[in-house]
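S.K.: Starting from these lines, generate the structure:
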Amino acid sequence: MIRIFCFVAWYNIGYIDWEPWLSRIFTRFLKSLSLPVGSLSIAAQKKDTYPIPTVGSLIVAMMGNGSSCLQYLRNLFTATKSFYYPSNTGDFQHGIVQFLAELTQSFIDRVHLESKTDRIWQFKPLQSYRLTEQDITDFVNCVKEHVFISIFNKTHQEDAAKAFRNLAMLRPELVVPTIVEQLFSSVNSINEPHRFTSTLSCLTGITRQIVQQTLNFPQGQTYVLPLLMSVLPGIDSNDFDKTSKTFQFLKAILMLITCVDCSSAINIRNDLTEVEKEVCLSTAQFEDFIIEFLNRIFQMIDSLSTELSDGSVAITVNDDNTEIELTPVITGIVQQCSSKIFQVVQEKIMCFLAASSFTPRVSKLLTDLVQPILEANPIETLKYIMPQTCERIEKIMHDSATTILTDHKGDMELTWCLILFSKLLQARGDTLLIYKSMILSVFHRCIHIIHKKSYEAIANAAKNLLKSLSHVYPIDYRMTMENIDGPFTDFLPIRAWGQHVEFDKLQPQFHIPNAEEVDLACEFVETFIYPELTLLNQRSSDMSNDERLRSLTLVLFIAIGCLRMVPRIDSEEVLDL
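M.R.: Sure, this is the predicted structure:
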C-alpha cells in the first residue's frame, strides 16, 4: 500500500493536498522504525514495516508549494536525534541511517527532474509546484546535523557518506566548511583515530564540490592545498585502513586538478577575484606537497622491505590494495602537472630506485611508481633508467655466469632488476625501438634462468614488450589539452579544476603500431619462441620439472603478447576432443 501512495505522490507532485494525512503518515513511519524506548526494544510487526526508499520518495514528493511536510520532517528528526549517535548501537540504526541516504537521494532526483528540459515521456511538475531555492536550503539545514552525527557510525558509514555527498551536491557552502574543519581537528587525534578515516571517507565523495568554481561556493578551492598537506600523516605502514582511505582521497582529488604553480598569474592577469588570487598563491605549495608525499611513500616502502622475515612472508591482501591504490595517485599527479613538477617526481623516484635493491614483497609497489611516469613521458623516463637497468643486469650475469642460470634460490638483486626491466617494457612501443639491442641482449642472457621469480619476470617482460609493440592503446589521459606551463595569459589552470569535458571536445590519442615495431615483434617471437618449442618437442622427457615449467611459462606469455598479430584460424573446428 505504501508503494502505491509513493507512486501516486511522485507522479502527481503538487496536485494532491497531503496536509490532512501528514501527521498520520509520519507517525506510522516513526512507529515502523522500531526504535527502543527505555530498556525495551519494540519490534514492529511485518505488516507495519515500510520500505525505507519508498518512504523517502513519498516524503520528498509531498514537499514544496507551502506544504508543512518539511516541518513534520524536522519534528521527526528532533524525536529521533539521540538514536543517531554512534554510542546508541542496535539494529534500528541501519534503518535510520539508510533513511538519510534514501531521503537525500530522492531529493536530488526531484531537483534533477524539475531542473532539466522537458521530456514528453516523463511527468514534470508545474512551475508553481516546484521546489524553490529556499526549499533546497531549508531541506539541507534540516538534515545536515543528523548526517554529521551519522558520519562516525562505524557500522553504517557508507550510507552516511552517501547522504553527505547528496547534501554537498545541493548546497556545498553549508556542509563542506564544517567537514573540512572536522578533518583538520582529527588529523592528530590519538584517542579517536577512526574520526580521521570516517571524515576522509566523506570528503572523498565530494572532491568535485571542493575543487570546482561555482557562484555559490567559490572558496572551495582554497581548501585544496591545505587538505592535501593535512592528510599526508594518514600514510602509515602500521595502519593499512588509514593508508587506503588516504590514497582514495588523494586519487579522487588529484584526478580533478592540475598540479601547476599558478602563483605568477597574480602579476600577469587583472581579472582575478580575491579567492582566485588566494588559490593561485597557494598552488606554490604543490612542489612541497609532492616531495613530502613521495618521502612518506619511500618511508613506507623501506619499512615494508625491512620487516623481519620479509623474504619468507608472502604478499598480503593489504600489500595488494596499497599497490592498486597508489598507482592512480601518482598517475593523477604526473598526467596533469607542469614540466617542472614532473621533473621533480621523476628524479625522486629514479634516485630512490637506483639507491638499492628491494625484496619481492615491495617490488610490485616500486614498479607501480614507475608506471605513471613511464606513461606520462616514456622518452625521458627510459633515457633515465633503461640503460642503467640493463647494465646492472648484464653485470650481475657476468659476475655469476657459472652459477646464476641453475641456482634455484636465485639472486635477489637480479630478480628485482628483471621485475623493473619488465615494467619498463610497458612503455609506448616506438620509444622502445632505440633500446632494441639492449633489450634483446638481456633476453639472450637471462631467458634460461631456472629461478622461478626470475623467469616469471622475464616471461612478463616478453609479454609486455610484445603488447607495447603490437597493440593499439590510448596514450594520453590529460584533463585538458591546454598549455599548463604558463604564462597563464590565455589559460588559468585553476579555472579548469573539476570542470566537465564536453564529449565533442575530447581529443583521444592512440598508439598505432608502425612497420618497425611490428618487425621487431615478429623478430622477437621468431628468436625466442621457436627454440623453446623445439626444446619441448625434443627433450621434454629429459627436462626437470622446473626447466619444463620455465619453458612452458615463456611460451605462454609470448603467445599472449603476440596474439593480436596471429591471423584467425580458418580450418575446421576440431570435434570430440
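S.K.: can we go C-alpha only for contacts and neighbour counts from here?
M.R.: Will do.
S.K.: Can you classify residue 190 by secondary structure?
M.R.: Here residue 190 is coil, with the state taken from DSSP: H, G, I helix; E, B strand; the rest coil.
S.K.: could you measure it against residue 96, distance?
M.R.: 29 Å (C-alpha to C-alpha, to the nearest Å).
S.K.: ok, now residue 416?
M.R.: 52 Å.
S.K.: residues in contact with the helix or strand containing residue 437?
M.R.: Per DSSP states H and E, residue 437 falls inside helix 436-446. By C-alpha atoms under 8 Å, 6 or more residues apart in numbering, the list of residues contacting helix 436-446 from outside reads 387, 390, 393, 394, 397, 405, 455, 458, 524.
S.K.: Could you do stretch 96-108 as well?
M.R.: Contacts for stretch 96-108 (C-alpha under 8 Å, 6+ apart): 33, 52-53, 55-57, 59-60, 84, 143, 147, 150, 156, 159-160, 162-163, 166-167, 170.
S.K.: Stretch 388-401 too?
M.R.: Under C-alpha under 8 Å, 6+ apart, the answer for stretch 388-401 is 404, 414, 417, 418, 420, 421, 438, 439, 442, 445, 446.
S.K.: now it: how far from the chain's centre is it?
M.R.: 37 Å (C-alpha atoms, centre = their mean, to the nearest Å).
S.K.: Please apply the same query to stretch 431-443.
M.R.: That offset, for stretch 431-443, works out to 33 Å (C-alpha atoms, centre = their mean).
S.K.: quick one: the helices in the stretch 351-500 of the chain?
M.R.: 360-376, 378-399, 412-424, 429-432, 436-446, 452-470 (DSSP state H, counting those that start in this stretch).
S.K.: just these: most buried one?
M.R.: helix 452-470 (a mean of 25; mean count of other C-alpha atoms under 10 Å).
S.K.: And that one, what does it pack against?
M.R.: With contacts taken as 3 or more C-alpha pairs under 8 Å, 6 or more residues apart in numbering; DSSP states H and E, helix 452-470 sits against helix 412-424, helix 429-432, helix 436-446, helix 515-539, helix 545-562.
S.K.: Please give the structure of this sequence too, so both can be compared:
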Amino acid sequence: MSMDSGYGWTSFPEEHEHGFRLWLDKLLQLWENSHSLPLWENNLVWLFARLAQNNIGYINWDPYIPTMFTRLLRSFNLPTTSGKVHVTRLGSTYDSTAAVNWVAAMLGGNSCCQTYVSSLFKTVESFYHPSNNGRWVTKLQRILSKLPAEVVRRVHRERYRPPSWDTPVPASHRLTDDDITEFVKSMQTVVLLAMFGKGGSTGAAGALQSLALLRPELIVPPVLERLYQSLETVTEPHRLTAALHCVVAVSRSLVKGGSYFPEGQSHVIPLLTSCLPGIDPNDTKKCMVTLQFIKKCALQQQD
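M.R.: Below is the predicted model of the structure:
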C-alpha cells in the first residue's frame, strides 16, 4: 500500500484505535532512533504532518517536539564557527515545509510547541540580519514565510470556514487570541530583520502579510516606521524598495484598519503622497513597486 493511499487512516476520530494508533508509536520510535538523515525521513515527516493536521487535539506530540525542532534546526545547515560552512551529508532530504505544517498543527492547547517556536527564532535571529548571507538563507526564508501562512489557514479553519468533512478541532485545542498574539510576537523580530536581507524581501513580505492578518496592531506600525525612515534617506535606495515591497504586502491590513488597527487608514494619504517620488524611470524596480502600492491601496478602497 502506498503512503498516499494510507492517508485515509490518519483521520476519523471514532476510528483512531483501528487507524493511526496501530502504527504511530512504532514509526515515531523509528524516526527518533534514526540519526543519519535517511532518505525516507522526509516521507515520515510528511506523514506526521498530515496526521497532525487531520487530528488537532487528538494526539499528544509533546514528547516528540524537542526531537522535531532539533532536526529542523539541523536541516538549516547553519555554520557554527567563523570559518567555512559545514554542510551535513544528505541535509536536503529533510523538507522544512512538512515541519512547518506539523508545527502549525501542534500550536495551542496546553502544548509546549510555542515555547520551542520562540526558542527556535531566537536561536536563528542573527542569521536573518541583513549582513548575514549564505546557503542557509533559502531555507530560513522558506520557514519564515510558510509558518505564518499555515497558522492563518488554521485560524480560518477554526473560526471562519463553513462546516466540512474535515475532523473537527476540539474547543480546548483551538487557537485562542493569546496564542495568536504570542505566536506573532515570537516572529516579529526576525521578520523585521529579514526585510532588508541580502536574499531579498520576498520571504519577509510573505510573512508580514500573514502576520498582519493575525495581529495588524503589532506588525503594521513597525513596517510603516521603517518605510518612513527609508523615505528620508537618499543614500540607500534599496532599503526604500524593500520597505515598499513589505508595505504592499500589509496593504490590506493597513487600508482596512478594523477593530485591531483603526488608525491604519490615517496613514494611507500621507504614504501615497510620500511615495510619489518613487515613480522613477531610472529605477525600474522601485518604480514598479511604487505603482503596485498605489494600485493596492486603490483596490482595497473599492472593496
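S.K.: picking that back up, output the helices and strands packed on helix 452-470 of the first structure in a markdown table; the columns should cover distance to residue 207 of the first structure.
M.R.: Output for those, formatted as a markdown table (distance: least, C-alpha to C-alpha, whole Å):
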| stretch | distance to residue 207 of the first structure |
| --- | --- |
| helix 412-424 | 31 |
| helix 429-432 | 35 |
| helix 436-446 | 43 |
| helix 515-539 | 41 |
| helix 545-562 | 38 |
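S.K.: quick one, which of the ones you listed is nearest to residue 339 of the first structure?
M.R.: helix 429-432 (19.2 Å; C-alpha to C-alpha).
S.K.: Give the aligned equivalent of residue 54 of the second structure in the first structure.
M.R.: Residue correspondence to the first structure (TM-score structural alignment): residue 54 of the second structure is matched to residue 11.
S.K.: Give me the distance between its match and residue 20 of the first structure.
M.R.: For residue 11 of the first structure, the distance to residue 20 of the first structure - C-alpha to C-alpha - is 19 Å.
S.K.: Quickly name whichever of the contacts of stretch 388-401 of the first structure is closest to residue 121 of the first structure.
M.R.: Among those, and counting by C-alpha to C-alpha, the member closest to residue 121 of the first structure is residue 420, at 56.9 Å.
S.K.: Going along the chain, name the helices of the stretch 1-150 of the second structure.
M.R.: 24-32, 41-54, 65-75, 96-106, 113-123, 137-159.
S.K.: Highest mean neighbour count out of the ones you listed?
M.R.: For the helices of the stretch 1-150 of the second structure, the highest mean count by mean count of other C-alpha under 10 Å goes to helix 96-106, at a mean of 23.
S.K.: which bit of the first structure covers it?
M.R.: Counting by TM-score structural alignment, helix 96-106 of the second structure sits on residues 52-62 of the first structure.
S.K.: likewise stretch 262-276 of the second structure?
M.R.: By TM-score structural alignment, stretch 262-276 of the second structure lines up with residues 218-232 in the first structure.
S.K.: Just the endpoints, please. Distance across that stretch?
M.R.: First-to-last residue span, stretch 218-232 of the first structure, C-alpha to C-alpha: 25 Å.
S.K.: Please identify the buried residues of that stretch?
M.R.: For stretch 218-232 of the first structure, the neighbour count (16 or more other C-alpha atoms under 10 Å) marks 218-225, 227-232 as buried.
S.K.: quick one: residue 127 of the second structure from residue 63 of the second structure, how far?
M.R.: 28 Å.
S.K.: out of these two, which sits in the busier spot?
M.R.: A count of neighbours by other C-alpha atoms under 10 Å puts residue 127 above the other of residue 127 of the second structure and residue 63, at 21 against 9.
S.K.: Alignment lookup: that one to the first structure.
M.R.: By TM-score structural alignment, residue 127 of the second structure lines up with residue 83.
S.K.: My understanding was that that match contacts residue 93; is that so?
M.R.: Yes: contact criterion C-alpha atoms under 8 Å: residue 83 of the first structure and residue 93 qualify, at 7.2 Å.
S.K.: So which residue is smack in the middle of the first structure?
M.R.: Centroid check for the first structure by C-alpha atoms, centre = their mean gives residue 251 as the closest residue, at 4.8 Å.
S.K.: Please verify my assumption that that one contacts residue 257.
M.R.: No: contact between residue 251 of the first structure and residue 257 fails when scored by C-alpha under 8 Å: they sit 10.5 Å apart.
S.K.: Overlap of the contact sets of the two?
M.R.: Overlap of the contact sets of residue 251 of the first structure and residue 257 (by C-alpha under 8 Å, 6+ apart) is empty.
S.K.: Can you give me the neighbour number for residue 46 of the first structure?
M.R.: Residue 46 of the first structure - counted by other C-alpha under 10 Å - has 8 other residues nearby.
S.K.: Distance of it relative to residue 31 of the first structure?
M.R.: Where residue 31 of the first structure is concerned, residue 46 of the first structure sits at a distance of 12 Å (C-alpha to C-alpha).
S.K.: can you pull out the helices in the stretch 151-300 of the second structure?
M.R.: Using DSSP H, counting those that start in this stretch, helices in the stretch 151-300 of the second structure cover 177-194, 202-214, 216-232, 237-249, 251-256, 268-275, 284-302.
S.K.: in the first structure, what residues pair with the third one?
M.R.: Right, helix 216-232 of the second structure. Helix 216-232 of the second structure maps onto residues 172-188 of the first structure, going by TM-score structural alignment.
S.K.: centre of the chain versus the matching stretch, how much separation?
M.R.: 22 Å.
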